[in-house]
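Asks: Test case, fold it:
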Amino acid sequence: MAGAELAVEDGPARTAARRMAQAAGLWLDGLDAEQRRVATGPVPADGPSDAERRRWFYTPTDHGGLTFHAQRPAQQRAAMRLVASALSTPAYVTVATIIGLENVLDQTEGFVTRFDRERGRDPGLYYLRVFGEPGERGTWAWRFGGHHVSLNNLVVDGALVATTPCFLGADPAASPLLGGAVNRPLGRMEDLARDLVRSLPPDLAGRAVLLDRAPSDLVTGNRTTVAPGDRVIPLAGIWRDERFPDPGEQTKLQAMSDAIDRAAGLREGDHSAVAYSAEPKGVAAAELDAEQRDLLRALLGTYLDRVPEEVSPSRRYDDAAALDAVHIAWAGPTDPGAPHYYRVQGPRLLIEWDNTQRGANHAHSVWRDPAADFGLDVLARHRAAAHG
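Replies: Got it, this is the predicted structure:
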């Protein structure tokens, strides 16, 4: 299977692609000419014309596309039908919850955050765009994103070939519900990794924990491609435009970014310790006992099972040899409530998590395929074949 190696069989990838194409067609057919202009982009290709599709964000910036605000209710429903076509039911519930958290975050901040728009925390500012013409022939893609959500899907010749990068975040990561319950949309991603690292014997724990403090964000950030030596991008750098039109809002963002970096307190050597490397850091699953391997498989599921079951790569890790090659690394204390970061890495696999900001109550998580995010491997092969 090409791209992010989503399925072990071609059939499931085609079934998923047909479901997406039908939903995308229904959404596009319901738009007027101006909406469609904003909602569409060029056919995915291996070249400069595809640059916009490969831009992705997880900050509350312009992700590119048609927002919920710019759609009527029936159009919004059709948009969410397309979003649901790419997700398992638990993942769809999680995405819907994350969008709703914008209202919670707005209250947390006193309903004053603005950034470069009228309302800084806005559940109506999630963006959808389709690239190319949905169908069973040719190449097309679609992207959905807004604060703490980024979904990227590529279909080639009627088969779903890539669904990464796939980002989910939550701010607040934990918030109270009536009756003493707690809303933690990404809680299992945190708890399973912590339980695994805390279960390691001292010799393995010493190798798994790269640093006694955590980086302030995902090490690979929102880069289109990852490369050895990549390190944390400051918050102010993860926005569509370099600067806000309003100097006052830009000053506030820069101050927030600087405060986050100061709180992390990483020195040059610390950045080197957690920098991305092609060779995985940490401890390999081959060194884990049976219970720890089960924890790792469960952790992988919280990322790989974001997509529908028939195309999830989770099953590949039922194979002992495939799991053996997966490594886990951690940075920061392992005590609950402390700022922390972890990375899970193996062939065609990169997972990152951080929960460091806002007093370790602001979580980020991403599933990537370093060799094939956005289906770049498939597109490169198509170009080579065309010119071969």
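
Asks: okay, CA-based contacts and neighbour counts for the rest of this
Replies: Noted.

Asks: The stretch 201-350 of the chain: helices as residue ranges?
Replies: Here the stretch 201-350 of the chain has its helices, by DSSP state H, counting those that start in this stretch, at 202-208, 247-264, 268-274, 290-304, 320-324.

Asks: please give me the structure for this one as well, since I'd like to look at both together:
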Amino acid sequence: MNKLVLVAPLLLAASAYEKVVDFFAPPATEATVTLAPAAAARVAGVRDVNTTTSVADVVTAANAFMATLSSSQQATLVQTFNATNVQKWSNLPVSPGSRLGLQLSTLTATQQAAALAVVQAATGTVAGDGFNEVQQIRAADDNLTANGGGSAYGSGIYLIAFLGTPSTTGTWMLQFGGHHLATNMTFSNGYVTGPTPKFEATEPLTFTTTNANVFPTGTACAPLSNEASAMLAMLNGLTTAQRSTARLTQTFNDIVLGPGQDGNFPATRVGLQCSQLTTAQQDLVVAAMAPWVQDADDATAASLLAYYRTQLADTYIAYSGTGNLTSTGDYVRIDGPNVWIEFACQSGVVYRNQIHYHTIWRDRARDYGGNFYTTVTGTQVARAAQLFSVYPSPATGGEVLQVKLAAPATTATYTLRNVAGQTLSRQSFRGDAVQVPTAGLAAGTYVLSLQADDKAPATHRFVVK
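Replies: Below you'll find the predicted structure:
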């Protein structure tokens, strides 16, 4: 079980629900308390994962979960991977049609444990992030129920769905979410191709559990405290002149790119460009990204953070409001060539005299594994260019595409899909070239994915006119 040293003001906030500013105040004394553990100690069958798991482990856990289900439950769990279904997530409490899959409260204890084991296998192991944070957000919903929120809240009102069939040879997505949580993890041919969009929020900011549904009774929780403290450190590391440049004139009462806003990234990045920062200040920007990125499995998180660091020169940070993350309307943004992170402070819904947090992590190249945006830039495109080329594009209807690999492959497979994610054709081949027919394709944008030997899959988009 993980232990975390928390300052005394957090204990006061947990009992009196004071503003989060108390949590970040300099400590007068220290007290050791039990923080929501990285392993779901209250759920039998969920492993305490201390090392990075592979996609094969996620698939194994998914198959073990499905083995506990009836045929009708399996039919509800496994849905089609397409542009409509991937958007079935929300920040709001669960309502009919808002999400896909099986609700935890409808499952037996054994089935719940198996479902959570899938989520744990797919997420990170850092205390306060990853699976630990998923569990804290669920526990926060129990707190809302116990404090007048009503039956719309609760740790059992979270749903799990598989979009596509879990495997190490195809494309599929794990969705897990409910109120204040949306986890969307896309896998393709044994690789994590997209850990975003990831929505996280919390109300209240700090609390102590009063039941044992998720953690032992008396567990101190502070969901998103890692995110808040890292964003605050980033802003506090700026000079007065830099803060002036980073400050936005607009006001924000919520995040901009929440549910239903796929692909609507602003055309122009605004705020303070990170190329103007010192190395130490740039380190604080990367550290501010980390609590979101570390929600993905450990290996994916390390790789993405390293890649986001290479894009710092063209990454911007911006804020609105007080910059203290203590008041309604306080807002912070990190906007890079790939990474997009927002942190917004809203008025409380159940705890009306407090603020609560809404946040989002998106990636221009990796949302939903890069399968449904028609204007994706970043590593998906760069990796595809290194692996294979497609000619001509645009193509005239009926014209045969010439696909050329950078190096001969012993075994390769291409998959042609439309932008809704429907598979139109698939063919395996060997060597360094293959022809892809376009006969019968209507004018529009299409996605050609290619997997060659043991390389990560790559995707090209092309247009038929």
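
Asks: Overlay the chains and give the TM-score.
Replies: TM-score for the superposed chains, counting by TM-score structural alignment, normalised by the length of the first structure: 0.73, backed by 312 aligned residues with a Cα RMSD of 2.7 Å.

Asks: picking that back up, determine which of the helices of the stretch 201-350 of the first structure approaches Thr59 of the first structure most closely.
Replies: Closest approach to Thr59 of the first structure among the helices of the stretch 201-350 of the first structure is made by helix 247-264 (11.5 Å; Cα to Cα).

Asks: so how far is that closest one from its chain's centroid?
Replies: With Cα atoms, centre = their mean, to the nearest Å as the basis, helix 247-264 of the first structure stands 23 Å off its chain's centre.

Asks: for stretch 370-377 of the first structure, same thing?
Replies: Distance, centroid of stretch 370-377 of the first structure to centroid of chain: 14 Å (Cα atoms, centre = their mean).

Asks: which strand is the longest one in the second structure?
Replies: Scanning the second structure for the strand with the most residues, using DSSP state E, yields strand 401-418.

Asks: could you say what helices and strands it packs with?
Replies: Contact here means 3 or more Cα pairs under 8 Å, 6 or more residues apart in numbering; DSSP states H and E; on that basis strand 401-418 of the second structure packs against helix 379-387, strand 388-391, strand 423-436, strand 444-452.

Asks: change it to 6 Å
Replies: strand 388-391, strand 423-436, strand 444-452 (3 or more Cα pairs under 6 Å, 6 or more residues apart in numbering; DSSP states H and E).

Asks: Next, count neighbours for the residue lying closest to Asp195 of the first structure once chain neighbours are set aside.
Replies: Excluding the flanking residues, the one nearest Asp195 of the first structure by Cα to Cα, 6 or more residues apart in numbering is Leu295, at 7.8 Å. The number of residues packed near Leu295 of the first structure is 19, by other Cα atoms under 10 Å.

Asks: what's the counterpart of Leu295 of the first structure in the second structure?
Replies: Here Leu295 of the first structure is matched to Leu284 in the second structure, going by TM-score structural alignment.

Asks: Would you check how far apart its match and Leu232 of the second structure are?
Replies: 10 Å (Cα to Cα, to the nearest Å).

Asks: again, but for Gly154 of the second structure
Replies: 30 Å.

Asks: out of those two, which sits in the busier spot?
Replies: More neighbours surround Gly154 than the other of Gly154 of the second structure and Leu232, with 24 against 18 (other Cα under 10 Å).

Asks: Would you mind confirming that the more buried one makes contact with Asn143?
Replies: No - using Cα atoms under 6 Å, Gly154 of the second structure makes no contact with Asn143, being 7.9 Å away.

Asks: show me the contacts for the corresponding residue of the first structure for Leu174 of the second structure.
Replies: Using TM-score structural alignment as the criterion, the counterpart of Leu174 of the second structure in the first structure is Trp142. Trp142 of the first structure sits next to 129-131, 153 when contact means Cα atoms under 6 Å, 6 or more residues apart in numbering.

Asks: Run through the strands of the stretch 201-350 of the second structure in chain order.
Replies: Along the stretch 201-350 of the second structure, counting by DSSP state E, counting those that start in this stretch, strands occupy 207-208, 220-221, 272-273, 316-320, 331-335, 339-347.

Asks: how about the ones you listed in a markdown table, adding distance to Gln402 of the second structure and mean neighbour count?
Replies: A markdown table is the format used below for those (distance: least, Cα to Cα, whole Å; neighbours: other Cα atoms under 10 Å):
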| stretch | distance to Gln402 of the second structure | mean neighbour count |
| --- | --- | --- |
| strand 207-208 | 59 | 24 |
| strand 220-221 | 56 | 26 |
| strand 272-273 | 41 | 21 |
| strand 316-320 | 39 | 23 |
| strand 331-335 | 36 | 26 |
| strand 339-347 | 33 | 23 |
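
Asks: and the equivalent of Ala173 of the first structure over in the second structure, what does it touch?
Replies: Mapped onto the second structure by TM-score structural alignment, Ala173 of the first structure lines up with Leu205. Residues in contact with Leu205 of the second structure, defined by Cα under 6 Å, 6+ apart, are Ala222.

Asks: what does Phe167 of the first structure give?
Replies: 149-150, 365-366.

Asks: out of the residues you listed, who's nearest Ala181 of the first structure?
Replies: Nearest to Ala181 of the first structure, judged by Cα to Cα, of the contacts of Phe167 of the first structure is Ser365 at 22.9 Å.

Asks: Could you verify that the closest one is part of a helix?
Replies: No - counting by DSSP: H, G, I helix; E, B strand; the rest coil, Ser365 of the first structure falls outside a helix, being strand.

Asks: any idea how far Thr210 of the second structure is from the aligned residue in the second structure for it?
Replies: Aligned counterpart of Ser365 of the first structure in the second structure: Thr359 (TM-score structural alignment). Distance, Thr359 of the second structure to Thr210 of the second structure, using Cα to Cα: 26 Å.
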